[in-house]
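Chemist: can't give you the sequence, but here's the structure:
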């Protein structure tokens, strides 16, 4: 069911609301902890060896060893 046109926002009203919202955010900068949380590395630097150890894979065996010790 469509909403009636008298309750919808016009594109100009939407833009004005966005401007007011972002203007309010600019007046109140984030605190240091929040800023530091957003300036951390995207992901930790793990090697393939680290990932295999985490998953419980025995890395001392060879790939083509068929499960036998080499």
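Modeler: Okay, I see it. All of these numbers come straight from a predicted model, not from anything done at the bench.

Chemist: Could you use CA atoms for every contact and neighbour count after this?
Modeler: OK.

Chemist: Against residue 49, how distant is residue 24?
Modeler: Separation of residue 24 from residue 49 (Cα to Cα, to the nearest Å): 48 Å.

Chemist: typed the wrong thing, it's residue 15
Modeler: Taken as Cα to Cα, the span from residue 15 to residue 49 is 51 Å.

Chemist: same deal with residue 35?
Modeler: 33 Å.

Chemist: do residue 21 as well
Modeler: On the measure of Cα to Cα, residue 21 and residue 49 end up 47 Å apart.

Chemist: Put this next to the previous one:
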């Protein structure tokens, strides 16, 4: 079996991640699979020493990807 992200073989006896969509990936390919295949919503910001999250001022801007796919939705 091959990794859905990079296409190289999954090694027997080594860790592999199985997504709820059925994709099998290497552990180092997992983040890329989730971001590309499922496109979760997220907010970019900073965390202070007290653990408070502050969104960046640019967080409300529309990304170039969203501009390109706006007509598809």
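Modeler: Received it, and whenever you're ready, just let me know what you need. Here the structure is a predicted model, which means the values were calculated and not measured.

Chemist: After superposition, what's the TM-score here?
Modeler: TM-score for the superposed chains, counting by TM-score structural alignment, normalised by the length of structure 1: 0.21, backed by 29 aligned residues with a Cα RMSD of 3.5 Å.

Chemist: Check which element follows the longest helix that structure 1 contains along the chain.
Modeler: The longest helix of structure 1 (DSSP state H) is helix 11-27. Sequence-wise, the next helix or strand downstream of helix 11-27 of structure 1 (DSSP states H and E) is helix 32-38.

Chemist: For the helix or strand in which residue 32 of structure 2 is found, list every residue counted as buried.
Modeler: Using DSSP H and E, residue 32 of structure 2 maps to helix 30-33. The neighbour-count check on helix 30-33 of structure 2 (16 or more other Cα atoms under 10 Å) flags 30, 33 as buried.

Chemist: The host helix or strand of residue 65 of structure 2: which residues count as buried?
Modeler: Element membership for residue 65 of structure 2, per DSSP H and E: helix 64-69. The neighbour-count check on helix 64-69 of structure 2 (16+ other Cα under 10 Å) flags nothing as buried.

Chemist: Give me the contacts around it.
Modeler: In this structure, no residues lie in contact with helix 64-69 of structure 2 by Cα atoms under 8 Å, 6 or more residues apart in numbering.
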